[in-house]
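Colleague: dropping the sequence and predicted coords here.
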Amino acid sequence: MQQVKAVVALAKGEPVTLTTINVPDPGPGEALVKVQSCGVCHTDLHYRQGGINDEFPFLLGHEAAGIVEQVGPDVTDLAPGDFVVLNWRAVCGSCRACHRGEPWYCFATHNATQKMTLAEGDRAGTELTPALGIGAFAEKTLVAAGQCTKVDPSARAAAVGLLGCGVMAGLGAALNTGAVRRGSTVAVIGCGGVGAAAIAGAVLAGASTVVAVDVDDAKLEGARAMGATHLVNSRDTDPVEEIRRLCPPADATGHEGGADVVIDAVGRPETWKQAFYARDLAGTLVLVGVPTPDMKVPDIPLIDVFGRGGALKSSWYGDCLPSRDFPMLVDLYQQGRLDLDAFVSEEIALGDVEAAFEKMETPGQGVLRSVVTL
């Protein structure tokens, strides 16, 4: 057992607390990781606000990279000293999805069995719920060994750790779920961290047109830096009409046009409806923004669903397989072909997480990711 400093959400809506927690030594199938960096993701704010579930207190943080310090007695594919990016898809290998060769849809992913606990105050000994099974706003964290993906140890931790959630979700929404190809036309609605990554993924795949849509001019300028070819502020312009204008049909049939792939990185009924109608005929809609439980699919005539054809998809973690995708993307980063550094807006200390949440909720900040570095 070790005691380390960590950021905890003790109750719904309350500011986070920097406190001391107990981290058990790793048991079977587990690994203890010394955290080097962890991005501040909107999902962490959702946890703090009670928007995920009510299993407080939460040990926040999940976009992390670090060094394996100890492993459990049966762990053979990790060793102390390995540089890893943490993931929340430690595939089981035995569910139906894994058996049919689609482990990125695994529904029995592993987390550490032992619980980390509060170490001080009148709630000492209370079990913590780690965000997405990771809990990496901490000097050290305990995870399932399968949550550790080894990557090039010379890579910058603050950059590659972001593959642990938001950046991978956006890249994968374009590359995996949306299957963007060379010459595709793509629109991305919402240009925060996930949307910016979706733009980068579309560019990496060779899209000919990439339309970025947001209500924040600072985010739109960030999207331009990621490779967007056109910017649309939807406060001023109807995004559906503008996407159709910028991605016209390639033939003379006279239909209204639209993008081959439209990615909704916001996750609200109104943006999903915009994405639905901004597609070209037989186009693909990818929902990667996370809605809240109270949101409903907007009222769309069923004949439009039938008549427009194509595919309506949800992207879970960018439909990634960490063991396949993380090393490849880190290699592209090391080669200068994928600018993960561009997502790191600032590096902060553990005690600055609450301030990072405030920036996240303030328009015009231009912050893609605040990254805690230890």
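Modeller: Here it is on my side, so go on. Residues are numbered from 1 along each chain as shown.

Colleague: can we go C-alpha only for contacts and neighbour counts from here?
Modeller: Will do.

Colleague: residue 212 should be in a strand, yeah?
Modeller: Yes. Counting by DSSP: H, G, I helix; E, B strand; the rest coil, residue 212 is found in a strand.

Colleague: next up, the contacts around it.
Modeller: Contacts were defined as C-alpha atoms under 8 Å, 6 or more residues apart in numbering; by that measure residue 212 touches 187-191, 199, 220, 223-224, 228-232.

Colleague: same thing with residue 241?
Modeller: Contact criterion C-alpha under 8 Å, 6+ apart gives residue 278 as the residues in contact with residue 241.

Colleague: that one: what secondary structure?
Modeller: Residue 241 falls in the helix class when you classify it by three-state DSSP.

Colleague: state the distance from it to residue 272.
Modeller: Taking C-alpha to C-alpha, to the nearest Å as the criterion, residue 241 is separated from residue 272 by 15 Å.

Colleague: okay, one more to line up with it:
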Amino acid sequence: MSHDPHTSGRTGRTGRAVRAAVAVEKNAPVSLETVIVPDPGPGEARVEVQACGVCHTDLHYRQGGIGDDFPYLLGHEAAGVVEAVGPGTEGLEPGDFVVLNWRAVCGRCRACARGRPWYCFDTANAARPMTLADGTPLSPALGIGAFAEATLVAAGQCTKVDPAADPAAAGLLGCGVMAGLGAAVNTGGVGRGDTVAVIGCGGVGAAAVAGARLAGAARIIAVDIDPRKLEWAAALGATDTVNAREQAPVAAIRERTGGFGADVVIDAVGRPETFRQAFYARDLAGTAVLVGVPTPEMRTELELLDVFARGGAVKSSWYGDCLPSRDFPMLIDLYLQGRLDLDAFVSERIALDDVEEAFERMGKGSVLRSVVVR
């Protein structure tokens, strides 16, 4: 049973009343609302949120770019402490420090049955809706909704990690850092001595640089149009930087790899032109990875003969093809050992009231991540 329950008469169930940042309607500024977080049901957990990163995905929700199921409870890159668990929940108890994930694997679908749970086709979210004080159901961003003092998730969305980690840094594994790092390590299969290029060095691209360095890449070429982002990439391990306003990316990458192209090229932008650059900037039999998220109207065209003749692989990366139960604890351990600088991604710590201003700074490219902290 949960502790510190409050009663929401209009919802007819007990729950905790919290402050939260909500996108009430398309393109409207985020507003702070009172939200009722229900007591957890079977297989669910209520988590007291200690920190949550401000991700581009949250802005896409606010803009209506992901769906029209307003109002949205925003926030998903989060870490916190389990406050209560529902009946039948195993391996998780109040007091556990957790990073939240949005792909709680089922263990039963055809992907899981084939030993590929990172592709799980039936991931879980909490069944009980969080609501506004008047009973209006909320749609939690990526099934999490963590721009709040507490949130309700499926127990499988809680990954226990070492509580010595700073929540502001640890929570970023919940989306952007894991997406970029995993695009290099898991999807791209970067190995010792490889050459790697990363196109787009915002939060996800910078994490791909860090992942390539962690994997032992010999040369890491960061490409962007913003000198600040190139500086961030260099600090995280890029050996070369290319300002795409001054040099054509494909030619610049080839120039730095003996004329061959990189073994792995990661597109962290997700536009037709950058995807084409990634395809042609790789070596013969090299790998191109798309981790930047396109919009629905985008189209791309490649010469089919080049697809055949160049060999290799063209992949998309879902959440860095991560398995949270495997990857999050390992990466937190590397962070605590000083081998993975998650602190470098935390540009500023802000209050819940400052989310809208954080979206503005994100749009200007002046931060890697703003993080809401308690």
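Modeller: Structure received. Remember, it's a predicted structure, so these values are computed and weren't measured experimentally.

Colleague: care to give me the TM-score?
Modeller: Comparison of the two superposed chains (TM-score structural alignment, normalised by the length of the first structure) gives a TM-score of 0.96, and 360 aligned residues with a C-alpha RMSD of 0.6 Å.

Colleague: returning to what we had before: now, the contacts of residue 212 of the first structure that are in strands?
Modeller: When DSSP state E is applied, the contacts of residue 212 of the first structure are split such that 187-189, 230-232 fall in strands.

Colleague: in a markdown table, list the residues you listed along with neighbour count and distance to residue 172 of the first structure.
Modeller: Below are those laid out as a markdown table (neighbours: other C-alpha atoms under 10 Å; distance: C-alpha to C-alpha, whole Å):
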| residue | neighbour count | distance to residue 172 of the first structure |
| --- | --- | --- |
| 187 | 36 | 15 |
| 188 | 32 | 13 |
| 189 | 29 | 15 |
| 230 | 17 | 21 |
| 231 | 22 | 22 |
| 232 | 21 | 23 |
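
Colleague: which among those residues gets closest to residue 94 of the first structure?
Modeller: Nearest to residue 94 of the first structure among these, counting by C-alpha to C-alpha, is residue 188 at 35.1 Å.

Colleague: so what does that closest one match up with in the second structure?
Modeller: Mapped onto the second structure by TM-score structural alignment, residue 188 of the first structure lines up with residue 198.

Colleague: again with residue 341 of the first structure
Modeller: Alignment note: residue 341 of the first structure maps to residue 343 in the second structure; criterion TM-score structural alignment.

Colleague: who touches that match in this structure?
Modeller: Contacts for residue 343 of the second structure (C-alpha under 8 Å, 6+ apart) come out as residue 169.

Colleague: where does it land in three-state SS?
Modeller: For residue 343 of the second structure, the secondary structure call by three-state DSSP comes out as helix.

Colleague: from residue 108 of the second structure, how far off is it?
Modeller: Distance, residue 343 of the second structure to residue 108 of the second structure, using C-alpha to C-alpha: 36 Å.

Colleague: same thing with residue 246 of the second structure?
Modeller: As for residue 246 of the second structure, its distance to residue 108 of the second structure is 50 Å (criterion: C-alpha to C-alpha).

Colleague: ok, those two, which is more surrounded?
Modeller: Looking at residue 246 of the second structure and residue 108 with other C-alpha atoms under 10 Å, you find the greater number of neighbours at residue 108, namely 13 against 9.

Colleague: make sure the more buried one is indeed in a helix.
Modeller: No. Residue 108 of the second structure: not assigned to a helix; according to three-state DSSP it is coil.

Colleague: per the alignment, it pairs with which residue of the first structure?
Modeller: Matched by TM-score structural alignment, residue 108 of the second structure corresponds to residue 94 in the first structure.
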